[in-house]
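Asker: Next comes the sequence, and after it the predicted model I'd like to discuss.
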Amino acid sequence: MDLIDPLVRTAYRGAYSLAMAYWFVRRPRTEGTLVGVWHGREVLLLRNSYKHDFSMPGGGKHSGESPRQTGARELREEVGLRVSPGELREVFETQGTEEFKRDRCHFVELELQARPSLTLDNREVVWAEFIDLDTALRLPLVQVVRAYLEDAARRRAGPPPGQRARP
């Protein structure tokens, strides 16, 4: 472990607290993307050093970026996973107000045949693991992640018994 990591994590927590205070006063509109990385029925969750709830790789949209481009950039930055934007598919969008901001949140997905090797910086992202969807839904999740996972559970369940899927 790098000796500077704990200091950087403290700085992240301080910066996040300041951002929350700013968002409380200003109530800004923001836009970002989170990435659902799937291996079968398991989804990649992570923990940021400055938040208590589980989240997913993702972050704010840069000017001119599409949700897929933002997702590909955030995967590279947060867990060291390199994919092209074309490998991601847009599947869900929701609004979040959990952090005193009006956050338009896009979700893109990536389906993997094998679990990838992940690289965490141990500063912003301190933990990441593939978790079974049912288990994930029992964890404390960021509000928009819970909305996405509930939608994903419905989409991945398939048609009710006795009914065919529509073509």
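Answerer: Yep, it's here. Numbers count the residues shown, from 1 in each chain.
Asker: going forward, measure contacts between C-alpha atoms and count neighbours the same way
Answerer: Will do.
Asker: contacts for stretch 131-146?
Answerer: Stretch 131-146 has contacts (C-alpha atoms under 8 Å, 6 or more residues apart in numbering) with 41-45, 53-56, 94-96, 98, 105, 149-150, 153.
Asker: Could you pull up the residues touching the spatially most central residue of the chain?
Answerer: Central residue of the chain (C-alpha atoms, centre = their mean): M56, 2.4 Å from the mean position. When contacts are counted by C-alpha under 8 Å, 6+ apart, M56 touches L34, V35, G36, L44, L45, L46, R47, V145.
Asker: Restricted to helices, list those residues.
Answerer: Those of the contacts of M56 mapping onto helices are V145, per DSSP state H.
Asker: can you map out the strands along the protein?
Answerer: With DSSP state E, the ranges of strands along the chain come out as 29-39, 42-48, 58-60, 89-96, 102-111, 125-132.
Asker: Which strands and helices lie in contact with the fifth one?
Answerer: This points to strand 102-111. In terms of contacts (3 or more C-alpha pairs under 8 Å, 6 or more residues apart in numbering; DSSP states H and E), strand 102-111 is packed against strand 29-39, helix 67-79, strand 89-96.
Asker: Below is an additional structure, to be compared with the one above:
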Amino acid sequence: MTSSGRPTALRLLRLAAYRSFYRLPFTWRKRLVRMGSTQYVIGAVTIVRDADADPPGRILLLRQPPGPGWSIPGGILNRGEHPAAGAARELAEETGIRVEPARLRPGVPNAIVHTGGRWVDMVFEVSVPADDALTIDEAEVHEAAWYPLDALPRLTRPTARLLAHYDIGPLAGQAEDD
């Protein structure tokens, strides 16, 4: 408002825009909001630890296409899927390891926001015996192996950055916002 108490042109324009927006049908308003909002892809990953290993322990890593580095099991959640259920599903699909979603412990932190890539990983942890047979999906996974925490192979950059949040891998202690 101006000092005389009258609305400014900008304020009137803004008021007209809001009134027009709220006259639109709900489905159109929802679409407009979604078009203007930042969108993130939501994934779920699992840090799988060897239940029988002595410290420093071992974790399960996968070599997947297209890159040469190693990563942890995970994937994109289906619409409406609970993160723990998605993590359990991806773990079973990629490795043959079947666990109930309730057995997955939320990582601390549980969500890693990768702002540069505009995706969020929900992180879970589980311990399973390494001598259980792995059944890899050869379409998604070239190789799966257990690695000691102090002798990890070359990791993919996103995996190294994610594991750094848990003080694992070459970037341990260097976790920062992605």
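Answerer: Cool, the structure landed. The structure displayed is predicted, hence computed values, not measured ones.
Asker: So after superposing, what's the score?
Answerer: The TM-score (TM-score structural alignment, normalised by the length of the first structure) is 0.66; 124 aligned residues with a C-alpha RMSD of 2.1 Å.
Asker: re the thing from before, the strands of the first structure: which one's closest to V79 of the first structure?
Answerer: Of all the strands of the first structure, strand 125-132 sits nearest to V79 of the first structure, with 7.8 Å by C-alpha to C-alpha.
Asker: What residues in the second structure pair up with that closest one?
Answerer: Under TM-score structural alignment, strand 125-132 of the first structure corresponds to residues 141-148 of the second structure.
Asker: Pull out the buried residues from that stretch.
Answerer: When burial is assessed from 16 or more other C-alpha atoms under 10 Å, stretch 141-148 of the second structure yields the following buried residues: V141, A144, W146, Y147, P148.
Asker: Tell me how many other residues crowd the nearest residue to the first one once chain neighbours are set aside.
Answerer: When you say that, I think you mean V141 of the second structure. Nearest non-adjacent residue to V141 of the second structure, counting by C-alpha to C-alpha, 6 or more residues apart in numbering: Q64, 4.6 Å away. Neighbours of Q64 of the second structure under the rule other C-alpha atoms under 10 Å: 21.
Asker: Which residue in the first structure aligns with Q64 of the second structure?
Answerer: Alignment note (TM-score structural alignment): Q64 of the second structure maps to N48 of the first structure.
Asker: cool, A102 of the second structure as well?
Answerer: In the first structure, the residue paired with A102 of the second structure is G86, using TM-score structural alignment.
Asker: So that match sits against R68, correct?
Answerer: Yes. Here G86 of the first structure lies in contact with R68, judged by C-alpha atoms under 8 Å, at a distance of 7.2 Å.
Asker: In terms of neighbours, single out the busier of the two.
Answerer: Each of G86 of the first structure and R68 had its neighbours counted (other C-alpha under 10 Å), and the higher figure belongs to R68 (24 against 10).
Asker: if I look at that one, how far off is V79 of the first structure?
Answerer: Distance of R68 of the first structure to V79 of the first structure, given as C-alpha to C-alpha, to the nearest Å: 16 Å.
Asker: if we can go back for a sec, of the contacts of stretch 131-146 of the first structure, just the buried ones, PyMOL syntax please.
Answerer: For the buried members of those, the matching PyMOL selection, counting by 16+ other C-alpha under 10 Å, is:
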select buried, resi 42+43+44+45+54+55+56+95+96+105+149
